[in-house]
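S.K.: okay, structure incoming, though there's no sequence with it:
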């Protein structure tokens, strides 16, 4: 298939840019967005960058009724020499296609989408914040657009990428958060859509999250959907435990989302020679490790927060304080290593960062 040129329509008016200390997560959006459409006859076509705007949609568009949608999340960072860097963007595109496959959405050409993302960031480069703890959050997503109420895969789709300058996902930043173990609701089961990044997974998690927040907790820790015994993941993060010197994380089982930060943490730990294992781990084993004094650290990993230490866990209304409520040594080392690579302040020995082609942010 011949390469499609990316059409560009620049905005005639520019939005005011927020101060770095006023940034929240996902509430402000840049001047432009990337769009591409799909039809059975044409495949993916008309890649374009246009002013950020509302999308006209038929009320019968299938995404509204059957939730056929997928999304991704990644970030752009400003290095010390004012270059703009992406962190493992090809991994996000690979995972997007895995989600597409599960939701019966046509595969994307990752090269075209990454080229569109690069061009979009080049155009909106002055929106990339450079203050400590800030970044440009990137949200690619695909929705089904065919106006049809039959239960079947859509015949038309729309892919978009929007950009949002953000501060820390959690107000606590790298400081420990409190999470609650969820033992009533379930997030996903093997054979479902838990290993795809689709909107329905997050909609089904909101009730438990809402209850946890009313009790002062940042997130919920999900148990498996069958026995409600084995630990899976946190609402927006994968989860790791340091038990008696060894790092343990739940193995991928078909209901856990495979995180890019999770993968990066595993590679770093192995590189450092820190014992790390992917396996089933039950909540009972975790509580026993806490009671015996062997549970040394808990931390979550994800694009939004990078590394999020857990200072307190609650299970059956019983609180379990971790590391005296302080950030652990491994959590801190991982956070500094990954954010250092992302910002270009530490050597990128794995080749994870990608410079946005020929973009130097105006100082």
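M.R.: Thanks, I have the structure now. Everything quoted here is computed from the prediction, not taken from an experiment.
S.K.: when you work out contacts or count neighbours from here on, use the C-alpha atoms and nothing else.
M.R.: Noted.
S.K.: buried sites along stretch 135-149?
M.R.: 135-148 (16 or more other CA atoms under 10 Å).
S.K.: and residue 238, how many neighbours does it have?
M.R.: Look at residue 238: counted by other CA atoms under 10 Å, it has 25 neighbours.
S.K.: against residue 59, how distant is it?
M.R.: 36 Å (CA to CA, to the nearest Å).
S.K.: check residue 149 too.
M.R.: 10 Å.
S.K.: ok, now residue 265?
M.R.: For residue 265 relative to residue 59 (CA to CA), the value is 43 Å.
S.K.: those two: which has the busier surroundings?
M.R.: Shown here are residue 265 and residue 59; by other CA under 10 Å, residue 265 has more neighbours (21 against 13).
S.K.: can I assume the more buried one sits in a strand?
M.R.: No - counting by DSSP: H, G, I helix; E, B strand; the rest coil, residue 265 is not part of a strand but helix.
S.K.: can you pull the contacts of it?
M.R.: residue 334 (CA atoms under 8 Å, 6 or more residues apart in numbering).
S.K.: can you check residue 347 too?
M.R.: Residue 347 neighbours (CA under 8 Å, 6+ apart): residue 341.
S.K.: same question, residue 283
M.R.: 223, 229-231.
S.K.: repeat that with 6 Å
M.R.: With contacts defined as CA atoms under 6 Å, 6 or more residues apart in numbering, the neighbours of residue 283 are residue 230.
S.K.: gap between it and residue 203?
M.R.: With CA to CA as the criterion, residue 283 and residue 203 are 24 Å apart.
S.K.: can you tell me the helix or strand for residue 157?
M.R.: For residue 157, the enclosing helix or strand under DSSP states H and E is strand 156-166.
S.K.: next up, a structure to set beside the first:
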């Protein structure tokens, strides 16, 4: 076990790419910083992590990631405040969820020291890559995949853990989105892996989302796999619905991800006295609220966009516009969370983590 960041071997890049990056016009997740952390699992144990220049990796064609999809990941962000301090938001929750996902995919769990110390060391090394402009951050992607070889349908015997980072602008630059309530395809099923951040969950979403885009929508609202009766998630995000002044979101389950932003919004709602209910929410209830004017807001919640307001939704050939609110819950929650993340306000919850 490593005890301190100094014990992680570091190979620095000979030539930094940072001078070629336009930090005022950053796309999301497609410009990558100078270094990455790599850690291999072999012979039944995780080897010591090391940091090296960001580079391609070499895998055998029989590596089981290509054939059986053993892959999990996390999404995080690092922030730099006006005094150039580096902050993370609830990183231990990401670590715990990575291991929950790994266990479900029959992959080895990662020691906490490797995750936390590796993350801190990498961010200190590439601290200049953390942008400071409003809405920008350093997106952090920890992931584990099967690198062991073989065509036999069984868990791999070797795995690779990597943390790569990307300075990024806003996830949704166009603001509010228009979504389609899905009734044919399902994101996840009972007893499945919907609660895990497994790569295949997201691959399975792409085709139904493409069909929705062809109809003029940006994202899909997922419903339950049985009767498509209940609202579950919004694209790759958890979903919140405001009916009158009450905030409603579905309970986590085998099908619904235990989102860190979701949990944060519920805690803020409790602290600020906003009525919030965690319960199953029928599609018909949302449609009826839209028709009678009691549907005030719908928004997605996740690491990449934090809070993404929904402007309208489609259901069975009809579109329903949501009202434009001056003081929305969505903007209120986003400001509260981002003020904590960027160290602009007090953190009464203890979520902010200094690197």
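M.R.: Yes, it's here. Nothing here was measured: the structure is a model prediction, and the numbers come from that model.
S.K.: nearest to residue 155 of the first structure among the buried residues of stretch 135-149 of the first structure?
M.R.: Nearest to residue 155 of the first structure among those: residue 146, at 6.1 Å, using CA to CA.
S.K.: now check the second structure for the residue matching that closest one.
M.R.: Correspondence of residue 146 of the first structure to the second structure, assessed by TM-score structural alignment: residue 148.
S.K.: returning to what we had before: counterpart of the strand holding residue 157 of the first structure in the second structure, which residues?
M.R.: The aligned range for strand 156-166 of the first structure is 158-168, by TM-score structural alignment.
S.K.: give me the contact list for that stretch.
M.R.: Under CA under 6 Å, 6+ apart, the answer for stretch 158-168 of the second structure is 26-29, 31-33, 36-42, 136-148.
S.K.: quick one on the thing from earlier: which strands and helices sit next to the next helix or strand after the strand holding residue 157 of the first structure?
M.R.: Counting by DSSP H and E, the next helix or strand C-terminal to strand 156-166 of the first structure is strand 177-182. Under the contact criterion of 3 or more CA pairs under 6 Å, 6 or more residues apart in numbering; DSSP states H and E, strand 177-182 of the first structure touches strand 219-223, strand 306-315.
S.K.: where do the strands sit along the stretch 151-300 of the second structure?
M.R.: 159-168, 177-181, 219-223, 230-234, 237-243, 246-249, 276-278, 281-282, 295-302 (DSSP state E, counting those that start in this stretch).
S.K.: winner for burial among those?
M.R.: strand 219-223 (a mean of 27; mean count of other CA atoms under 10 Å).
S.K.: kindly list the longest helix within the second structure.
M.R.: The helix that spans the most residues within the second structure, counting by DSSP state H, is helix 199-214.
S.K.: list the contacts for the residue nearest to residue 234 of the first structure when sequence neighbours are not counted?
M.R.: Counting by CA to CA, 6 or more residues apart in numbering, residue 234 of the first structure lies nearest to residue 221, which is 4.4 Å off, once chain neighbours are set aside. Contacts for residue 221 of the first structure (CA under 6 Å, 6+ apart) come out as 180-182, 233-234.
S.K.: which of the residues you listed sits closest to residue 319 of the first structure?
M.R.: residue 180 (8.8 Å).
S.K.: that closest one reaches residue 223, doesn't it?
M.R.: No - Residue 180 of the first structure is beyond contact range of residue 223, at 11.0 Å (criterion: CA atoms under 6 Å).
S.K.: circling back: average gap between the strand holding residue 157 of the first structure and the second structure?
M.R.: Once the two models are superposed, strand 156-166 of the first structure sits on average 0.3 Å from its counterpart in the second structure (mean CA distance after the TM-score superposition for the first structure).
S.K.: quick one: distance of that strand to the chain centre.
M.R.: 14 Å (CA atoms, centre = their mean, to the nearest Å).
S.K.: and what of stretch 175-186 of the first structure?
M.R.: So, by CA atoms, centre = their mean, the centroid of stretch 175-186 of the first structure is 18 Å from its chain's centroid.
S.K.: and that stretch, end to end?
M.R.: One end of stretch 175-186 of the first structure sits 27 Å from the other (CA to CA).
S.K.: so what touches it?
M.R.: 217-222, 225, 309-315, 327.
S.K.: 8 Å instead?
M.R.: Applying CA under 8 Å, 6+ apart, the external contacts of stretch 175-186 of the first structure come out as 205, 208, 212, 216-225, 228, 308-316, 325-327.
S.K.: the counterpart of residue 61 of the second structure in the first structure in helix, strand or coil?
M.R.: In the first structure, the residue paired with residue 61 of the second structure is residue 59, using TM-score structural alignment. Three-state assignment for residue 59 of the first structure (three-state DSSP): coil.
S.K.: residue 59 of the first structure is in contact with residue 148, isn't it?
M.R.: No - at 9.5 Å, residue 59 of the first structure does not count as touching residue 148 under the criterion of CA atoms under 8 Å.
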